[in-house]
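Participant: Sharing a model that was predicted from the sequence below.
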Amino acid sequence: MANVGNKRSVILGVVGLLLVAFGAVLVFLVPVIMKQQVEKNVRIDPSSGFAYEMWRDLPVPFYMSMYIFEVMNPKEVLLGEKPRLEERGPYVYRERKQKVNITFHDNSTVSFVETRTFQFDPEKSAGREEDYLVVPNILLMVSAQMSKDLSFAVKILLNAAYVMYDQKAFMNRTVKEILWGYSDPFLDLINTLLPGKLPFKGKFGLFADFNNSNTGIFTVNTGVEDISKVQMVDTWNGLTEVV
């Protein structure tokens, strides 16, 4: 019986020592493994697989909710009454960000262009893109404000254009046109008479240049050689600083 007890004690002692040794190894080994895995998944490297795919084409959905105030009494407003507004929306759009034209360089940097597109989400929206709303004619308001500093001759041309293109204080447009733009010959005329004065060309809308747009050419550090520099911007459109 004594021998059996001694054997058990020896076995338990050995097992205990092994557990202590294993625990000591884990204390030093786990942080190293975790650090390696974090660096592998954070740095920009095509060999990292899923992490690189997530960086290139972010799967997390982003949503933009838009509310538009419709003018319910446009005729009365022109007669001097206060506008009566009603909120429409939300009109929800899903934003997708994707990096294209990806080029890796020898100095541990990568260049890319990030595009953004917006797609209407009818399930999350409280209306349709085809809803017609009465809103102020922003293009008319902007041109009228700009005309204050123009020559008398140009003012005459603009006033004639208001009549020619039937420009009114309020317009009845779809949500899609209001947000993402619509073609207007009056806009073409303004850009001809006053080149460079308006940020809109071709179409006029609150976010006409926002959809299917890009952020320019970014060059950032991949973190392959120095993980502390990962995602640090090296240049933007070839510039090291923006004034």
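Facilitator: Yep, that arrived. Numbers count the residues shown, from 1 in each chain.
Participant: From here on, just use CA atoms for contacts and neighbour counts.
Facilitator: Noted.
Participant: got the contact list for residue 48?
Facilitator: Residues near residue 48 by CA atoms under 8 Å, 6 or more residues apart in numbering: 40-41.
Participant: Look at the residue nearest the centre of the chain and give its secondary structure.
Facilitator: Centroid-nearest residue in the chain, with CA atoms, centre = their mean: residue 116, separated by 5.8 Å. When classified by DSSP: H, G, I helix; E, B strand; the rest coil, residue 116 comes out as strand.
Participant: Correct me if wrong: it contacts residue 95.
Facilitator: Yes: using CA atoms under 8 Å, residue 116 is in contact with residue 95, at 6.6 Å.
Participant: putting a second one here so we can go through both:
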Amino acid sequence: MNRSNCLWCCGIMGVCLTILGTILLPLLGPGVSKILAKELELTEGTSGWESFIFTPIPVYFQIWVWNLTNPEHFLNGEKPHLEQRGPYTYRLIMFKENLVENDNYTVSYTSPTGYVYVDDMSVGPSSEVFTTVNVVAFTAAALARSFGNSTDDRVHQALHLLSDAKILMTVSVDGFMWGYEDPYLKYINDLTNVSLPTKFGVFIGSNMTSDSVWTVNTGGDDIAKLNIIDNVNGKSSLDYWRTDYANMINGSDGTFMHPELDAEKDNRVYIYVGIICRAAHLDYESKYKRDGILFYRYNVTEYLLAHPSINPDNADFCDIAGNCPPSGLINLTVCNYGAPLFGSLPHFLYGDKELTVNVSGMNPNEEEHRVYLDKDPLTGATMIIQVRAQLNFKVEKYDHLKETQYLKETYLPVVWLNESCDLDDEFVKYYKTSVLLPLNFALALFITILVIGCGLLFGTLITVYKDYRERKNPKKHKPTNMKEVHEKPQLERFTSQTPLENDFTDIVNDKPQTTL
């Protein structure tokens, strides 16, 4: 192949590769978007469906209890001294069952959760005991007061005395969470001779059971609505609060949302949290990389838990009488059968100063006690979770309960919880090989095609231009070395002389020279 044909081939190839790279590179983004929308749709057979049914990352549920170390002094009106004990750790078995794909691009399901105790991640066995308030006794006292007549107070007083109950109790961690025999319930069961439940526990009956039917959007008609809650138990709103705004069930369950998150457009995510009986929002904080994976961090801010004087939206979450708890507390009374129960972050993080002043043992630390979700912006999946909550009982004086006569109004922490998950090596490897590797390979391939095409094209153009300049302005031959410079004039001199001149020159050169 001669030089001209070679240049033609390189030029044509350069043009073709440049055009191909220029077309393919802009199509990579829309192409990835289309693939993600198809694969993440909550439809049987997709990658999103598999992760939707079975959580691919290990999830743990940890418990810290607050042990009351000065019970006698507390009953005499002194500040309660609390000692944190924990964690007591469970591995969560999370899955979805009874799945029904509906015609309106939604899917309904139940979501039972199993709890398996993990000894080597716990401070001790769950049979360890601690001292705290009698939850049932204070709930009954609050209900009797709310009814507003003395008869109910006297009935509760009689029940309290006859059942030999106390307003403080010592109970095992396992019993407090999953059920212990309560004196009130046992007395009523024995008195009526009817088979009634005699046990009470904060999470009693929730191990491997689910009493809620969730319906969420599949993203089939609009990927932006992926996993957004449509209704819970057939209801698209709650009925606990005073306004439609407060009763909204909006957002997702927090596990994942639409792909290709934008830090500016998606600067706030909403999730519905059943344990606090309302939806909440987390705000975008920052982005970072870990194990080669990019994450967006969303966290609960102090503003979400602020008093209505600071955050007016929280006025809708006050009780019917308009009574609002201090900053840092969420009123859970309305959705827990009248129990004087209030939620907060652990150690009253972001709470009003009075909360930590009235009890000892609180050491709020933002890094250890805040709530955040770390999302993969490409898929919208939440891969790192730290969801923390503290349950507090409002204790105060009740006239019909003699034991409470010296109590001061206090929000007493009982237990705090942390549901968490983190990346493990197996998932990181799977994610990199299944998601990042194909994407990065395609990007590198398209860029390589474009670079090679541009290189060939510009190289060909430069070569053609140089050839053109040389043909238009030819230059005289220049000697290439010193030997040529000295030998060429001498050769020309000898070839131009006649034979006689040559002989004469030889004689002159052989004759010794003399100096005058």
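Facilitator: Looks like it came in fine. Remember, predicted model here, so these are calculated numbers, not experimental data.
Participant: picking that back up, nearest spatial neighbour of the residue nearest to the centre of structure 1, chain-adjacent residues omitted?
Facilitator: residue 97 (4.7 Å; CA to CA, 6 or more residues apart in numbering).
Participant: how far away is that neighbour from residue 121 of structure 1?
Facilitator: Going from residue 97 of structure 1 to residue 121 of structure 1 by CA to CA, to the nearest Å gives 16 Å.
Participant: helices and strands around the longest helix anywhere in structure 1, which ones?
Facilitator: Longest helix in structure 1, counting residues (DSSP state H): helix 2-42. Packing contacts for helix 2-42 of structure 1, counted by 3 or more CA pairs under 8 Å, 6 or more residues apart in numbering; DSSP states H and E, involve helix 50-56.
Participant: Quick check: buried residues in the helix it packs on?
Facilitator: 51-52, 55-56 (16 or more other CA atoms under 10 Å).
Participant: Let me know the next secondary structure element after that helix.
Facilitator: strand 62-71 (DSSP states H and E).
Participant: Compare the longest strand belonging to structure 1 with structure 2 and give me the mean distance after superposition.
Facilitator: For structure 1, the strand with the greatest residue count under DSSP state E is strand 85-104. When structure 2 is superposed, strand 85-104 of structure 1 averages 2.0 Å from its matched positions, counting by mean CA distance after the TM-score superposition for structure 1.
Participant: Flag every buried residue along that strand.
Facilitator: Buried residues in strand 85-104 of structure 1 (16+ other CA under 10 Å): 88-93, 95-99, 104.
Participant: In TSV, list those along with distance to residue 81 of structure 1.
Facilitator: Listed next are those as TSV, based on distance: CA to CA, whole Å:
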residue	distance to residue 81 of structure 1
88	22
89	25
90	27
91	29
92	32
93	34
95	39
96	43
97	45
98	48
99	50
104	61
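Participant: how long is stretch 108-128 of structure 1 from one end to the other?
Facilitator: Span of stretch 108-128 of structure 1 from end to end, CA to CA: 47 Å.
Participant: which residues in structure 2 does that stretch align to?
Facilitator: With TM-score structural alignment applied, stretch 108-128 of structure 1 matches the range 105-125 in structure 2.
Participant: Pull out the buried positions in that stretch.
Facilitator: For stretch 105-125 of structure 2, by 16+ other CA under 10 Å, it's 105-115, 117-118, 122, 125.
Participant: got a list of what the aligned residue in structure 1 for residue 82 of structure 2 touches?
Facilitator: Aligned counterpart of residue 82 of structure 2 in structure 1: residue 85 (TM-score structural alignment). Contacts for residue 85 of structure 1 were tallied using CA under 8 Å, 6+ apart; they are 69-72.
Participant: Let's have those in CSV, adding distance to residue 216 of structure 1.
Facilitator: Below are the contacts of residue 85 of structure 1 laid out as CSV (distance: CA to CA, whole Å):
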residue, distance to residue 216 of structure 1
69, 33
70, 35
71, 37
72, 41
